[in-house]
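next comes the sequence, and after it the predicted model I'd like to discuss.
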Amino acid sequence: MALKRPTGEALAGEVQAKTGHAFKDMRLLETALTHSSAVKAVRNNERLEFLGDRVLGLVVADMLFAQFPDAPEGEIAPRFNALVDSRTCSEIGVEMELENLVRADATLKARSRGLGGGYLADAVEALIAAIYVDGGIDAARRFVLRYWEPRARMVVAKPPNPKSELQEWIAKTSDARPEYAIQKREGPDHQPVFTVSVRVDGFAPSTGIGGSRRAAEEAAASAFLLREGVWPNQGSAA
């Protein structure tokens, strides 16, 4: 049974523990944690997500510029791209357990539970913006550094392309090709949720969920690569 979503002071306390920021404007915090798919929501976090994406980019660029003073642009740019990628934001949302705090369509949350997804990436970016508006750039920087700085020194060539990597892995041993098929399409037109399966001869199928067909196909390929041990399953950061 899912835990009841906290509100008011309980919500503010949980967010402060996860971000280090004590919100003065609770209405702003509630907006940051309300996805556009939430039933009967008067406001949602789309505008904050737009701003948060820009604040995140500035803070991460500044962080990398300071951390790697001798690195050329061609070395730090891939790190930047990976750190601000939606998959990283989604991963951080899972680490923060934001799925328990975000208002969103129940079907979307249920089918994405524990796997991240676009709505969590949106919430992370919106939360960055809300902290920036509520407490200024220094408060936003402290939050970003808390979660992004430990990831900054990871060896990063480029964000993984699971569909390409799955195809390349299969091609080493056979001429089979992955076959993707939509199993379900749920949710409203403005916020669809796709469930896609990938099948490869000789292997059990894998499924993935995403807010677009492409995202769901990538999730299915990722699940396949993790299950077969092609990608190490490192779990969340401690």
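Sure, I can see it. Residues are numbered from 1 along each chain as shown.

alpha carbons only for contacts and neighbour counts from here, please
OK.

the protein: helices as residue ranges?
For the chain, the helices defined by DSSP state H occupy 8-19, 26-32, 46-67, 73-83, 86-95, 106-112, 118-135, 137-152, 162-171, 213-227.

packing partners for the longest one?
Counting contacts by 3 or more Cα pairs under 8 Å, 6 or more residues apart in numbering; DSSP states H and E, helix 46-67 packs against helix 73-83, helix 118-135, helix 137-152.

and if you look at the last one?
Helices and strands in packing contact with helix 213-227 are listed as helix 162-171, strand 193-199, strand 206-210; criterion 3+ Cα pairs under 8 Å, 6+ apart.

correct me, but residue 221 touches residue 162?
Yes: Residue 221 lies in contact with residue 162 (Cα atoms under 8 Å); the separation is 5.5 Å.

okay, the two: which has more neighbours?
Neighbour totals were compared for residue 221 and residue 162, and residue 221 leads with 29 against 19 (other Cα atoms under 10 Å).

so who does that one touch?
Contacts for residue 221 (Cα atoms under 8 Å, 6 or more residues apart in numbering) come out as 162, 163, 166, 198, 206, 207, 208.

put this next to the first one:
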Amino acid sequence: MKPRPAQGLDSDALAALQERVGHRFGDPALLTRALTHVSALPAAQAQRRVESYQRLEFLGDRVLGLAVSEMLFEQFPEAEEGELSRRLADLVRKETCADVARGWSVGEVVRLGDGEAQTGGAAKAAILGDVCESILGAIFLDGGFAAARATVRRFFHDKMLNPVRPLRDPKTALQEWAQARGLPPPSYRQSGRIGPDHAPVFIIEVAVAGFEPVGAQGSSKRFAEQASAQKFLTREGVWEEGA
């Protein structure tokens, strides 16, 4: 199905979307606004940004952050602030929100101007992520925080339990991996340096007892250490290639 034209949405499209999202709006106009990109409004309209989804996106971003923070706080009672922050950042990033919006088939109903529609705006992660947040903002206004929280939990809970990206830096992950196996902490040594003095490249090897060392390059010693730790984790199958 192609994206709906800018002039509006019919009641069947709105009803189907509400079924997918799991919230029946008392005020369907809120949902229509949540689906309205600024390009869909007349250029001469003085309030075009106010009438687009931008304000709802602002609100939804904060609602999502609070709902996810609460969910993480409950799910990981032993996690420190740093881990909770990394998990939060992973869940509220635009790519995650866009993935949720794709599950709602938002691209079929988002209201776009002709130019934006012709350049594939309905499939752009940035727009889909924004609309996910604007819909959450609309649900908050329509049904309160309890309704918004329920929607977040319904669609973000599995993503919370199955993060698609590493939530720790490679050095920390490697140290924890070694400790879990009763091994001494990994050791790092500089095995080389190449390039001019003004732009050196450092070669760092990481060694873990009982395993072959792994070397990697970086523009600083810290970057090289992180790269070597990541290379080690990838080699041992702890992290996937490209993680």
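In hand now; what should we look at? For clarity, every value in this text was computed on a predicted model and none was experimentally measured.

residue in the first structure paired with residue 105 of the second structure?
Under the alignment (TM-score structural alignment), residue 105 of the second structure pairs with residue 97 in the first structure.

ok, now how distant is the residue nearest to the spatial centre of the second structure from residue 24 of the second structure?
When Cα atoms, centre = their mean is applied to the second structure, the residue found nearest the centroid is residue 93 (2.7 Å). For residue 93 of the second structure, the distance to residue 24 of the second structure (Cα to Cα, to the nearest Å) stands at 26 Å.

what lines up with residue 161 of the second structure in the first structure?
Using TM-score structural alignment, residue 161 of the second structure pairs with residue 153 in the first structure.

how near is that match to residue 78 of the first structure?
Taking Cα to Cα, one finds residue 153 of the first structure at 12 Å from residue 78 of the first structure.

ok, these two, which is more surrounded?
More crowded of residue 153 of the first structure and residue 78, by other Cα under 10 Å: residue 78, with 15 against 12.

need the helices of the first structure in TSV with distance to residue 193 of the first structure, can you?
Shown next, in TSV, are the helices of the first structure (distance: least, Cα to Cα, whole Å):
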stretch	distance to residue 193 of the first structure
helix 8-19	27
helix 26-32	21
helix 46-67	18
helix 73-83	24
helix 86-95	16
helix 106-112	7
helix 118-135	10
helix 137-152	28
helix 162-171	19
helix 213-227	8
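
wouldn't residue 185 of the first structure be in contact with residue 194 here?
Yes: judged on Cα under 8 Å, residue 185 of the first structure makes contact with residue 194 at a distance of 4.7 Å.

which of the helices and strands packed on helix 46-67 of the first structure sits closest to residue 108 of the first structure?
Among those, the nearest to residue 108 of the first structure by Cα to Cα is helix 118-135 (8.4 Å).

just give me how far the closest one sits from the chain centre.
12 Å (Cα atoms, centre = their mean, to the nearest Å).

likewise stretch 45-56 of the first structure?
Centroid displacement of stretch 45-56 of the first structure relative to its chain, using Cα atoms, centre = their mean, is 14 Å.

onto which residues of the second structure does it map?
Against the second structure, stretch 45-56 of the first structure falls on residues 53-64 (TM-score structural alignment).

list the contacts of the matching stretch.
Applying Cα under 8 Å, 6+ apart, the external contacts of stretch 53-64 of the second structure come out as 33-38, 92, 130-138, 140, 145, 148-149, 152.

leaving out the residues flanking it, which one is nearest to residue 151 of the first structure?
residue 83 (7.6 Å; Cα to Cα, 6 or more residues apart in numbering).

contacting residues for that neighbour?
Residue 83 of the first structure touches 60, 89, 148, 151, 152, counting by Cα under 8 Å, 6+ apart.

among these, who's most crowded?
Highest neighbour count within those: residue 89, with 25 neighbours (other Cα under 10 Å).

picking that back up, quick one, which of residue 185 and residue 194 of the first structure is more surrounded?
residue 194 (23 against 17).

am I right that the more buried one is in contact with residue 209?
Yes: look at residue 194 of the first structure against residue 209 with Cα under 8 Å: they come within range, at 5.6 Å.

buried ones in stretch 68-86 of the first structure, by neighbour count?
Neighbour counts over stretch 68-86 of the first structure (16 or more other Cα atoms under 10 Å) mark 76, 77, 79, 80, 81, 82, 83, 84, 86 as buried.

what's the first one aligned with over in the second structure?
Going back to what we said before, that points to residue 76 of the first structure. In the second structure, residue 76 of the first structure lines up with residue 84, judged by TM-score structural alignment.

give the contact list for its match.
The contact partners of residue 84 of the second structure, by Cα under 8 Å, 6+ apart, come to 69, 72, 73.

now, of those residues, which are buried?
Those of those that meet the buried threshold are 69, 72, by 16+ other Cα under 10 Å.

mind checking what residue 150 of the second structure lines up with in the first structure?
Per TM-score structural alignment, residue 150 of the second structure is aligned with residue 142.

next, count neighbours for its match.
Neighbours around residue 142 of the first structure, by other Cα under 10 Å: 16.

got the contact list for it?
Counting by Cα under 8 Å, 6+ apart, residue 142 of the first structure touches residue 20.

for the helices and strands packed on helix 46-67 of the first structure, which one sits closest to residue 41 of the first structure?
Of all these, helix 118-135 comes closest under Cα to Cα, at 14.8 Å.

so that closest one versus strand 206-210, what angle?
Counting by axes from the mean of the first three to the mean of the last three Cα atoms, to 10 degrees, helix 118-135 of the first structure points 40 degrees away from the direction of strand 206-210.

how big is the offset of helix 118-135 of the first structure relative to the second structure?
By mean Cα distance after the TM-score superposition for the first structure, the fitted helix 118-135 of the first structure averages 0.7 Å away from its aligned residues in the second structure.

who are the packing partners of that helix?
For helix 118-135 of the first structure, the elements it packs on are helix 26-32, helix 46-67, helix 86-95, helix 137-152, judged by 3+ Cα pairs under 8 Å, 6+ apart.

for residue 225 of the first structure, which of those is the nearest?
Once those are compared by Cα to Cα, helix 86-95 is nearest, at 16.2 Å.

brilliant, that's me finished.
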